[in-house]
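1. Quick one: sequence and predicted model below, then my questions.
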Amino acid sequence: MLFSLHNKKAAITGAGSGIGLAIAQVFAQQGAEVHILDLNEATAQEAAQSIQRQGGKASAYACDVSNQAQMKVVFQHIGPLDILVNNAGIAHIGTAESTSEADFDRVMNINVKGVYNCLHAAIPLMKENGGGVILNMASIAATIGIPDRFAYSTAKGAVLTMTLATAKDYLKQNIRCNCISPARVHTPFVDGFLAKNYPGQEAEMYEKLAQTQPIGRMAEPVEVAYLALFLCSDEAGFITGCDYPIDGGFTRLNN
């Protein structure tokens, strides 16, 4: 079977909802034993149970990716690891002037330090296991200027360069590392953002945001999950140190 993950163990952060949940579901469908890491214990447990009800293998862990000691405990509990997907992250709206120090630190702690903490804890397990695959969730904001996304763009730029550094450092240990850079994806976060900031205008504003992609719509989480599946499968064994935009043409066609 193409893109099989049978006998693979995958840890996915931020997998209680949105893109992370879609990745966990697709990986489980392809035979992986998935470990769902999320700050929200209830959503993590529900995600794992939904996969189990479909006949998949899943476990849930409530944890904070910005806490290194906590992440080390979680990964030691997971044990030998084949795949790590660093998906957990938060958004922030603001310029260099309007972004407070507290908000900047919060974005860096989760979106940058969180990725580092998981790499720091998971790579030794992959080395012991003879190799593995790491997939980081970056963003088109890492390479394209987007208004009012100063802290977020900074953090995702760091994720992109951490991907390159990790791919270079662990070539000889048979560890591949790539990243995905989505444009707008229709997740519960988007719906919550619209409800909070544009009450009564949700449908209108959703369509406006969707049309910023030349393809004319937002991505669905499962579409990102399918790309993640390919990059984490053996069929992508010749790919490392690469960034993959999945953006409906935003990066190259939006002019």
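-> In hand now; what should we look at? Numbers count the residues shown, from 1 in each chain.
2. Every contact and neighbour count from this point should use C-alpha atoms.
-> Will do.
3. tell me which element Ile110 falls in.
-> Secondary structure assignment for Ile110, by DSSP states H and E: helix 101-111.
4. Flag every buried residue along the lengthiest strand in the chain.
-> In the chain, ranked by residue count with DSSP state E as the criterion, the top strand is strand 175-182. Going by neighbour count (16 or more other C-alpha atoms under 10 Å), the buried part of strand 175-182 is Ile175, Arg176, Cys177, Asn178, Cys179, Ile180, Ser181, Pro182.
5. residues contacting the third one?
-> Read that as Cys177. Val133, Ile134, Leu135, Asn136, Thr163, Leu164, Thr166, Ala167, Thr240, Gly241, Cys242 (C-alpha atoms under 8 Å, 6 or more residues apart in numbering).
6. which of those are buried?
-> Taking 16+ other C-alpha under 10 Å as the criterion, what is buried in the contacts of Cys177 is Val133, Ile134, Leu135, Asn136, Thr163, Leu164, Thr166, Ala167, Thr240, Gly241, Cys242.
7. Is it correct that the last one is in contact with Arg176?
-> No. In this structure, Cys242 is not within contact of Arg176 by C-alpha atoms under 8 Å, at 9.7 Å.
8. So what touches the helix holding Ile110?
-> Val65, Ser66, Ala88, Gly89, Ile90, Ala91, His92, Ala151, Tyr152, Ala155, Lys156, Val159.
9. Neighbour-wise, give me the winner out of these.
-> Most neighbours among those, by other C-alpha atoms under 10 Å: Val65, with 28 neighbours.
10. which residues does that residue contact?
-> Thr13, Leu39, Met71, Ala88, Ile110, Lys113, Gly114, Val115, Asn117, Cys118.
11. now swap in Phe150 and tell me
-> Phe150 sits in contact with Ile93, Gly94, Thr95, Ala96, Thr99, where contact means C-alpha under 8 Å, 6+ apart.
12. how close does the third one get to Glu101?
-> Using C-alpha to C-alpha, to the nearest Å, one gets 12 Å for the distance from Thr95 to Glu101.
13. Put this next to the first one:
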Amino acid sequence: MALFDLSGRRALITGSSKGIGFAVAEALASAGAAIVLNARDPDRLEVARSVLAAKGYDAVSAAFDVTDPDAVALGVGDIEDTSGPIDILINNAGIQHRAPLEEFPLEAWRRLCATNIDSAFLMGQAVARRMIPRGRGKIINICSVQSELARPGIAPYTATKGAIKMLTKGMATDWARHGLQINAIGPGYFKTELNAALVADTAFSGWLEKRTPAGRWGEVHELAGAAIFLASEASSFVNGHILYVDGGITASL
């Protein structure tokens, strides 16, 4: 099990005050990693940090806007100066906006692109610049089944997640030779705050259960294994890969 041991490693997880980001942070902490939680709301971050600390995990918080280039540069620099090198970066920050494509607001499009794509580019670049001289590092981007599949009303979101899939491959192509592994997790439909309205929609939930071979929604703790694998030495020769954790939905018509 030493292959999966993250002791002595530091992981920065964006968008980690709740949902998938927090679940991934807790998973990495359980494998021994020191955790740096990131989001824009310091109060919510402190709540999340205190939950991890109460379980005996090493966790600190760093509140800054991952869509702001200056804030990213300062935030990453401060983490490395005060806590230590970032060994693992999880680019999880993301938002959703649902509307018919022909009526989709331009401002919502720009907000989606900034949060879902710009943040991964900015954070990946800032952290990789520090990982490359060290000759090692792990970057895990959070994709989605929408990196492969579309549904009505979320075409811009689908576009951003398709972009993250290809950014992952591009990062691996540029940075693998420096000793970095850059991969992605593609969650299916999980019970999170982002999906609360869909979970409560009995018609949608019924459709999803029939559409998914596993026959149910995913629980966020079920992302733990994938996150630990891609963050650990167990994936030392895995690069540019998107690992779908989706109950089989991308495998079945």
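-> Nice, thanks for sending it over. For clarity, every value in this text was computed on a predicted model and none was experimentally measured.
14. returning to what we had before: figure out how far the longest strand of structure 1 is from the centre of its chain.
-> In terms of C-alpha atoms, centre = their mean, to the nearest Å, the centre of strand 175-182 of structure 1 is set 9 Å apart from its chain centre.
15. how much does it stray from structure 2?
-> By mean C-alpha distance after the TM-score superposition for structure 1, the fitted strand 175-182 of structure 1 averages 0.8 Å away from its aligned residues in structure 2.
16. go on, stretch 42-53 of structure 1?
-> Taking mean C-alpha distance after the TM-score superposition for structure 1, the mean distance separating stretch 42-53 of structure 1 from the aligned residues in structure 2 is 1.2 Å.
17. Kindly name the residues of structure 1 that line up with stretch 170-177 of structure 2.
-> Alignment of stretch 170-177 of structure 2 against structure 1: residues 165-172, by TM-score structural alignment.
18. ok, back up a step: buried only: go through the contacts of Phe150 of structure 1 for me.
-> Buried by 16+ other C-alpha under 10 Å: Gly94, Thr99, out of the contacts of Phe150 of structure 1.
19. conserved subset of the contacts of Phe150 of structure 1 in structure 2?
-> Retained in structure 2 (both residues aligned by TM-score structural alignment, their matches' C-alpha atoms under 8 Å) from the contacts of Phe150 of structure 1: Ala96.
20. Return the member of the contacts of Phe150 of structure 1 nearest to Leu209 of structure 1.
-> Ile93 (14.8 Å; C-alpha to C-alpha).
21. What lines up with the closest one in structure 2?
-> Checking with TM-score structural alignment, Ile93 of structure 1 has Arg98 as its match.
22. and that match, helix, strand or coil?
-> Three-state assignment for Arg98 of structure 2 (DSSP: H, G, I helix; E, B strand; the rest coil): coil.
23. Thought Gly137 was touching Gly124 of structure 2, still the case?
-> No. Under the criterion of C-alpha under 8 Å, Gly124 of structure 2 makes no contact with Gly137, lying 10.9 Å away.
24. Now do Glu219 of structure 2 against Arg98 of structure 2, distance only.
-> Taking C-alpha to C-alpha, one finds Glu219 of structure 2 at 23 Å from Arg98 of structure 2.
25. check contacts around the most centrally placed residue in structure 1.
-> Compute the mean C-alpha point of structure 1, and by C-alpha atoms, centre = their mean the closest residue is Asn87, 2.0 Å away. Shown in contact with Asn87 of structure 1 (C-alpha under 8 Å, 6+ apart): Ile12, Thr13, Gly14, Ala15, Ile19, Gly20, Asn136, Met137.
26. can you redo these as JSON lines with secondary structure and distance to Phe250 of structure 1?
-> Formatted as JSON lines, these follow (DSSP: H, G, I helix; E, B strand; the rest coil; distance: C-alpha to C-alpha, whole Å):
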{"residue": "Ile12", "secondary structure": "strand", "distance to Phe250 of structure 1": "26"}
{"residue": "Thr13", "secondary structure": "strand", "distance to Phe250 of structure 1": "26"}
{"residue": "Gly14", "secondary structure": "coil", "distance to Phe250 of structure 1": "25"}
{"residue": "Ala15", "secondary structure": "coil", "distance to Phe250 of structure 1": "25"}
{"residue": "Ile19", "secondary structure": "helix", "distance to Phe250 of structure 1": "19"}
{"residue": "Gly20", "secondary structure": "helix", "distance to Phe250 of structure 1": "22"}
{"residue": "Asn136", "secondary structure": "strand", "distance to Phe250 of structure 1": "20"}
{"residue": "Met137", "secondary structure": "strand", "distance to Phe250 of structure 1": "17"}
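27. Going through the residues you listed, which ones are buried?
-> Neighbour counting with 16+ other C-alpha under 10 Å marks Ile12, Thr13, Gly14, Ala15, Ile19, Gly20, Asn136, Met137 as buried within the contacts of Asn87 of structure 1.
28. I'd guessed Pro213 of structure 2 sits against Asp246; true?
-> No. Contact between Pro213 of structure 2 and Asp246 fails when scored by C-alpha under 8 Å: they sit 9.2 Å apart.
29. all helices for structure 1, in order.
-> Secondary structure of structure 1 by DSSP state H: the helices cover 18-29, 41-53, 68-78, 101-111, 113-128, 150-169, 188-197, 202-210, 221-232, 250-253.
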